[in-house]
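*Asks:* Turn this into a structure:
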Amino acid sequence: MAAGLLCLLVILGGLFPREAFAHAILTGTDPAPNSTLAQAPEQIKLTFNEPLEEGVYYIRVLDQSGAKVTDNAAEMTKDRTGIFLRLPKLEDGLYVVSYHVISGDGHPVGGSYPLTVGKAAPAAGSGETGGTGGTSTGHNHSLGSSGVDGMIQYLARGLWYAAMLGLTGWLLWRRSASGRRLPGDVSAKWTLNLQRFYLVALLFVILTHVEALLGDGGLSQLGSLLTGTGIGISWLVSLGLSLAGFLLLGRAAWLDYAWAASLLAVKALSGHAVTFPPVWASVAADFIHLAAAAVWVGGLAAAAAVYRNRREEFTSFLGRFSRAALWSIIALTVSGVALTLLFLPSLDMIIYTQWGILLLIKIGVVVLVVGTAAFLRYTLKNKRERATAKLYKVDFSFMLVILAVVGVLTYLSPAPPNEPLSWHEMGKSVHMTAEVSPKAPGTNTFKVTVWVLDTLGPPKHVQMNAQYEPKEGEEATLAPIQIPLELQENQEKNWLEGYNMYTYYTQGPYLPLPGKCMLEVRIMDSNDDEAVYKKEFRLY
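*Replies:* Alright, predicted model coming up:
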């Protein structure tokens, strides 16, 4: 069974991302990535789509020798959606900007990109002067979450969820009629072992995630991470509860219930739910979802304890468990639907996002659980004990599958990330490449490179328009937004013989809204022949 769970994690790691996307997305950079600036900037400012954690963040600017240009610390804006670094007077040359932040739900976000000041050789891929920019930021949403490291992190989270839900659910079931009939030493032993399992799993999660959250800040930032970020505080509180549990659990029923509720509440207050408004509704739905899952997972653990120590009561316990599991599945379904509606801007995202695909897999396994439960009730009714025991094992296996899926699901952003657009079209006499970065609602950089037959001379006109599609059920359509491109002095090598190359650039809030958008580029040559290229994409 353990080997099967490991194989499932490997499969999920292959199907799903090398990068586990966080919620905080870089929506603005000033100056623009890959830009060549006539004058040195006074500061570097980065803007994100949601509030950031205040404990750990930095911007570093390195010169061509790899040395930091300033020891100034980055500062955060009052609304916590941006960070900026004040710079000394920079000499002409090539610089690299590196940044690291933690999003509101506890995921690390970072990246690097070049800047050129003055007459130094421009950054690779840049063909602009006087403030123009390219499109790649090297933005990475999951530092340390690829390859073997990523698989270990997924495994750690899966074990942590199994331990948390198993322990909290067990504390509920041990107080049931069947649980109370277990020998006292057996009940205490199961409680102690589940507590140990949870403590080890929690430490495993912390050890496998702390490096990515610290970034290049190192252990000197550990105190800020643990006391100044939501994820760090949740780790400390969970660790405190875990240690206190060794002294408190088993003394009184109300104490067990309060401890279990507190542990689930800490998780609900430190995950995806805290980043989606209204926060109270998201957190409440998440808590209900966790509590319902704990009833099911803890019930399976209690069934194993009864089977090993009170086998004569195993069948009757499964009867009570199946009734509780039915209400658990109903609560899971209702709260899961609520969370999906709160997390996703549009339900159609389910079918083309990694989070949505995993959710569908999870739903499919839950359907199998419901089917198994129906057969289980049938075998109980007809007193077929051998078949009942086999179905219990099947149900337990499905639990492991769901927990493995959850280990990946909880680290993915429900909404897909906005990624820079690089779009190339080959025509008969005109070729075109359009780049948009970060391709997110708000301020973007737009670059269009045009190749025209050298016999035709420069284009008469190059125009870019953005046309938003109306939302479903809405008749009103926004008029096209014209994006004012300006011709730049080319500094890139023209790789296409027989053609002249022309580069156009602008930066501004010309993609102001989320939604489906049609980008149009119109190029008119000297013979008044017009080439029109269109590209559809979605902004999240």
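*Asks:* all contacts plus neighbour counts: C-alpha atoms, from now on.
*Replies:* Fine.
*Asks:* For Glu312, grab the count of nearby residues.
*Replies:* 11 (other Cα atoms under 10 Å).
*Asks:* for comparison, sequence B:
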Amino acid sequence: MNAMFRWCLYVSILAALTLSWPAAAGAHANMEMSSSLLAPAAQPGSASGDNADTQAHLHDEHMHHGTDQRAVARHLLRTADLLAAVLVLGFLGYRYWIWTGRQAPLGFSLRVERRLLLVAGALSLLTGFLEVWLQVEQLSGPGMQSASERFFLLLTSTWIGTAAWMRPLLAGFLLFLTCSRDQESLKWIKGLIVVLWAALSPLTGHAAGTSDGAAAAVGGHLLHLIAAGLWFGGLIGIFAATFARKPSVENIRDWNQSISRFSKLTLLIVPLMGATGAGLAIARLHAATELLDSRYGKLVLLKGAILLVVIGIGVFHRRVWLPRLQPLLEQEGTEREQAIGRFINGVQLELVLALAAFIAAGMLSTTSPSQASAEPLYWHVMGEEAHMSLRIKPESGGGHSIKLDSWLPSELEAPVEPKVEAAPLASPDTEPQSIPLELKVSGPDPYGFEGFDKFTYESVNRAYRFGGSGSWRIIVSFSDSQGQLHRYEKVVDLP
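*Replies:* You can find the predicted model right below:
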């Protein structure tokens, strides 16, 4: 009865954690947040004048790519987040799925598990709130809300903010599960929780900001991270087992079985890392030349080169060292010690390369692709009576595709005369050009804003040409069925 009660409690807490995931947060993930989101001047229904234009322009200048210090800080924080998730994932993966012995392997006891969760949870709490604070500083400017209001808004309406408190919460739940006497029966719940933890990394990176195929990008990143975590955990576990001072015959046999099992697992996870990594890189790069011409492409090449070396080491271990090592593990003497020493050297090299790969991954997740493949605009405005989201995406054949999402209260009808207009900033007297739109989808949005219906419009011409690059004044306007006008303006730079 007690066991059933514990299981019900664990499942209930896990369900509560899953349901607390904000459904609408994905709409705000990793996007450019304009001054309209935080400044009173940008609320729907108010006409935007020259002052609003000036504020938006000053804010865009302030946000443009951030400072070098912020970029370095984001790389470090992102790498720390990745390592924390991978360490927990790898630890649990090796302890409960790769290790075959009855006793916990050296360095993987329940006490060590608790310490790891405490450290990883504290680290995630620190890095998460620092990341949110960096965003708060970046969004400072004329007419903005106070720092505390911006901090709370980011904490409750973006994936970066959600991850800041969700990671330590998941770590706390995993720590709570270590109080149970039967750890083996909880391994699947632990596995699900750590996968949720790992999923926060792609949800706060470039993957969630992809307008087309975001689910596939997030899924690919998650598979890549899970495979990397299992690989890293296996390497650490095998290496840690070599520190046993006087291993018994049973210890040697368990270590041998774990090596054999991990070797078979690498036949799946290493190609999976390569395939998902290549797919994600291809999706983010616009042309093959960007591999050499952009910083993002060079990081992709660096990570790919590291992975190729790892694959080479793995093949050498499986084809050469393991067939020689396994017969010697049942014996004693100098020859066995030398063989184990050579094998450990290879594992150490893989661990160093693994750390290098994770550092490169952390830098990739905070480095924007080249401008040709990036979206120059993802503009979102929230208000009490209407919401608006505009995306302008460059197409490979030239021109831009435009997508407008508008949300109105469910009791109102569809927007009246929705318009997207553009005028070059260098020619203030030029009449704004109107971009023809057509309605694509309308109706309740179960994953969007409660009490609002969503209306999606796209440009009739999938490759609309603005007539030149540079700074453009974008005007979005529509009326509701009661006649209230909602109008938004923003200055953007188009490549």
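*Asks:* Report the buried residues of stretch 418-427 of structure 2.
*Replies:* 418-425 (16 or more other Cα atoms under 10 Å).
*Asks:* In terms of helices and strands, where is the alignment partner in structure 1 of Trp231 of structure 2?
*Replies:* Alignment note (TM-score structural alignment): Trp231 of structure 2 maps to Trp296 of structure 1. If you go by DSSP states H and E, Trp296 of structure 1 is part of helix 279-309.
*Asks:* Measure the mean distance from the next helix or strand after that helix to structure 2 post-superposition.
*Replies:* Counting by DSSP H and E, the element after helix 279-309 of structure 1 in chain order, helix or strand, is helix 314-343. Compared with structure 2 after the fit, helix 314-343 of structure 1 shows a mean deviation of 2.3 Å (mean Cα distance after the TM-score superposition for structure 1).
*Asks:* Next, the angle from the helix or strand following helix 314-343 of structure 1 to helix 314-343.
*Replies:* Per DSSP H and E, the first helix or strand lying C-terminal to helix 314-343 of structure 1 is helix 354-381. With axes from the mean of the first three to the mean of the last three Cα atoms, to 10 degrees applied, the angle from helix 354-381 of structure 1 to helix 314-343 works out at 160 degrees.
*Asks:* what comes up buried for helix 354-381 of structure 1?
*Replies:* Using 16+ other Cα under 10 Å as the test for burial, helix 354-381 of structure 1 gives 354-359, 362, 365-366, 369-370, 372-373, 376-377, 379-380.
*Asks:* Distance check, Pro509 of structure 1 against Phe314 of structure 1.
*Replies:* Distance, Pro509 of structure 1 to Phe314 of structure 1, using Cα to Cα, to the nearest Å: 65 Å.
*Asks:* Give me the more crowded residue out of the two.
*Replies:* A side-by-side neighbour count of Pro509 of structure 1 and Phe314, using other Cα under 10 Å, places Phe314 first with 21 against 14.
*Asks:* residue contacts, that one?
*Replies:* Neighbouring residues of Phe314 of structure 1 by Cα atoms under 8 Å, 6 or more residues apart in numbering: 303, 306-307.
*Asks:* Would you check that Val96 of structure 1 makes contact with Leu115?
*Replies:* Yes - Val96 of structure 1 lies in contact with Leu115 (Cα atoms under 8 Å); the separation is 6.1 Å.
*Asks:* more neighbours, those two?
*Replies:* Counted by other Cα under 10 Å, Val96 of structure 1 and Leu115 do not tie: Leu115 has more neighbours, with 26 against 19.
*Asks:* For the helix or strand the more buried one falls within, buried residues please.
*Replies:* Here Leu115 of structure 1, judged by DSSP H and E, is contained in strand 108-117. In terms of neighbour count (16+ other Cα under 10 Å), strand 108-117 of structure 1 has its buried residues at 108-117.
*Asks:* buried sites along the helix or strand hosting Gly443 of structure 2?
*Replies:* According to DSSP H and E, Gly443 of structure 2 maps onto strand 437-444. Neighbour-count burial for strand 437-444 of structure 2 flags 437, 444 (criterion: 16+ other Cα under 10 Å).
*Asks:* Stretch 191-203 of structure 2 now?
*Replies:* 191, 193-203.
*Asks:* And stretch 309-318 of structure 1, by the same measure?
*Replies:* 310, 314-315, 317-318.
*Asks:* now those in a markdown table, with distance to Lys471 of structure 1?
*Replies:* Shown next, in a markdown table, are the buried residues of stretch 309-318 of structure 1 (distance: Cα to Cα, whole Å):
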| residue | distance to Lys471 of structure 1 |
| --- | --- |
| Arg310 | 59 |
| Phe314 | 55 |
| Thr315 | 54 |
| Phe317 | 51 |
| Leu318 | 49 |
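*Asks:* For the residue minimising distance to the centre of structure 2, list the residues it contacts.
*Replies:* Residue closest to the average C-alpha location in structure 2 (Cα atoms, centre = their mean): Pro202, at 2.0 Å. Pro202 of structure 2 is in contact with 208, 218, 221-222, counting by Cα under 8 Å, 6+ apart.
*Asks:* What separation do you get for the aligned partner of it in structure 1 and His289 of structure 1?
*Replies:* Residue correspondence to structure 1 (TM-score structural alignment): Pro202 of structure 2 is matched to Ala268. The spacing between Ala268 of structure 1 and His289 of structure 1, counted by Cα to Cα, is 9 Å.
*Asks:* Assign Met33 of structure 2 to helix, strand or coil.
*Replies:* Following DSSP: H, G, I helix; E, B strand; the rest coil, we place Met33 of structure 2 in the coil state.
*Asks:* show me the contacts for it.
*Replies:* By Cα under 8 Å, 6+ apart, the contact set of Met33 of structure 2 is 139, 379-380.
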